[in-house]
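Novice: Provided below for reference: sequence and predicted model.
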Amino acid sequence: MNACAACGVKLFFPSEFALVGLSTGEEKNAWTTVEDVARFVPYILQNVPVEQLKNQKLRIEGDRKSFNEFVSIWERKHRVKLDVKYRPISELHKRISQDPSDHEAAIGREMFSGRAAEGPISSSLFLGWNPKSLEKAI
């Protein structure tokens, strides 16, 4: 990777780019690795009676941290200082009102509003559930 960076290749690490947070960055978000989701779903389908799952929302959560906590963990773990800028979440509301199919804005609004981390999580359905923490994942 050092040779790539020396040649000017962008490595797509946040340290090479400014990060943009919406709102204050203090709202909690649910962080879950793809691997944890891939373990959770088959386990539930194989071990939980269908009657118990019918018409239920399953919330899978590995860790609950804010955007600012993510930035702090990244900086500490990778020994870098990130350039973080904040913009109002109203920008996402405006994008969605202009284009209801703007999924990027809709997902961002849920994440940065804190709504993605609301409600009960379904981890009790998975005996011994031990998802990766955000710190381990990044």
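Specialist: Here it is on my side, so go on.
Novice: contacts, neighbours, all on C-alpha from now
Specialist: OK.
Novice: Remind me what the longest helix anywhere in the chain packs against, helices and strands.
Specialist: Ranked by number of residues, the top helix in the chain under DSSP state H is helix 34-47. Using 3 or more C-alpha pairs under 8 Å, 6 or more residues apart in numbering; DSSP states H and E as the contact test, no helix or strand touches helix 34-47.
Novice: Pasting the second one now:
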Amino acid sequence: MTENNNQKVPMNEEQLNQWQRECLANAQKFLADKGVIPVSILEKECRILPPLCAIWKIKGNDANTYWVITGRLPTDAVQVGAAESARDVLRHFSFQWQLKADNIMANKPVDQTQVDFANLLVNRAHGIYELFENEQLWANVAS
């Protein structure tokens, strides 16, 4: 759903496809910026949860495979060994982001940007943990 004048309006198919393409492009760019060129996407294991996030399983040119999360949250990646499934990787990122936020605040941030980023991490960590816990989202997903 997209927000329009504070009302939730369902995305039409074109908007959903555009959002998904943008999320995938962001995931690929994120890995490329880390020196990993995406080679293939393991589509069966990816999960698209519009409008909040998309979870991609991407093989890189470095012989590693990565989970990458994109959407209305910080883009992040981890090697697949950190989580068995897209659902599990949500829990992983939730915990990691809370730890990152704690570290930022423990180092007494010098500017408001750092404080805002720490708050964003905590907010999004809670949001993706709620997605992780939502049994309805995962009911039709083979383990």
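Specialist: Everything's here; your move. Computed from a prediction, not measured in an experiment: that's the story for all the values here.
Novice: Now the TM-score, please.
Specialist: With the length set by TM-score structural alignment, normalised by the length of the first structure, the two chains reach a TM-score of 0.25; 71 aligned residues with a C-alpha RMSD of 5.7 Å.
Novice: Return the set of buried residues in the longest helix of the first structure.
Specialist: Buried positions in helix 34-47 of the first structure, judged by neighbour count with 16 or more other C-alpha atoms under 10 Å: Asp36, Phe40, Ile44.
Novice: if I look at the second one, how far off is Arg64 of the first structure?
Specialist: Here the distance between Phe40 of the first structure and Arg64 of the first structure works out to 17 Å (C-alpha to C-alpha, to the nearest Å).
Novice: of the buried residues of helix 34-47 of the first structure, closest to Ser90 of the first structure?
Specialist: Using C-alpha to C-alpha, Asp36 comes nearest to Ser90 of the first structure of these, at 32.0 Å.
Novice: Quick check: the closest one vs Leu45 of the first structure, distance?
Specialist: Taken as C-alpha to C-alpha, the span from Asp36 of the first structure to Leu45 of the first structure is 14 Å.
Novice: Provide the count of other residues in contact range of Lys94 of the first structure.
Specialist: 12 (other C-alpha atoms under 10 Å).
Novice: What strand or helix carries it?
Specialist: Per DSSP states H and E: Lys94 of the first structure is located in helix 90-98.
Novice: Could you list every helix and strand in contact with that helix?
Specialist: Partner elements for helix 90-98 of the first structure (3+ C-alpha pairs under 8 Å, 6+ apart): helix 103-113.
Novice: could you give the angle of the helix it packs on to helix 90-98?
Specialist: 140 degrees (axes from the mean of the first three to the mean of the last three C-alpha atoms, to 10 degrees).
Novice: got the buried residues for helix 103-113 of the first structure?
Specialist: By neighbour count with 16+ other C-alpha under 10 Å, helix 103-113 of the first structure contains the buried residues Ala105, Ala106, Gly108, Arg109, Met111, Phe112, Ser113.
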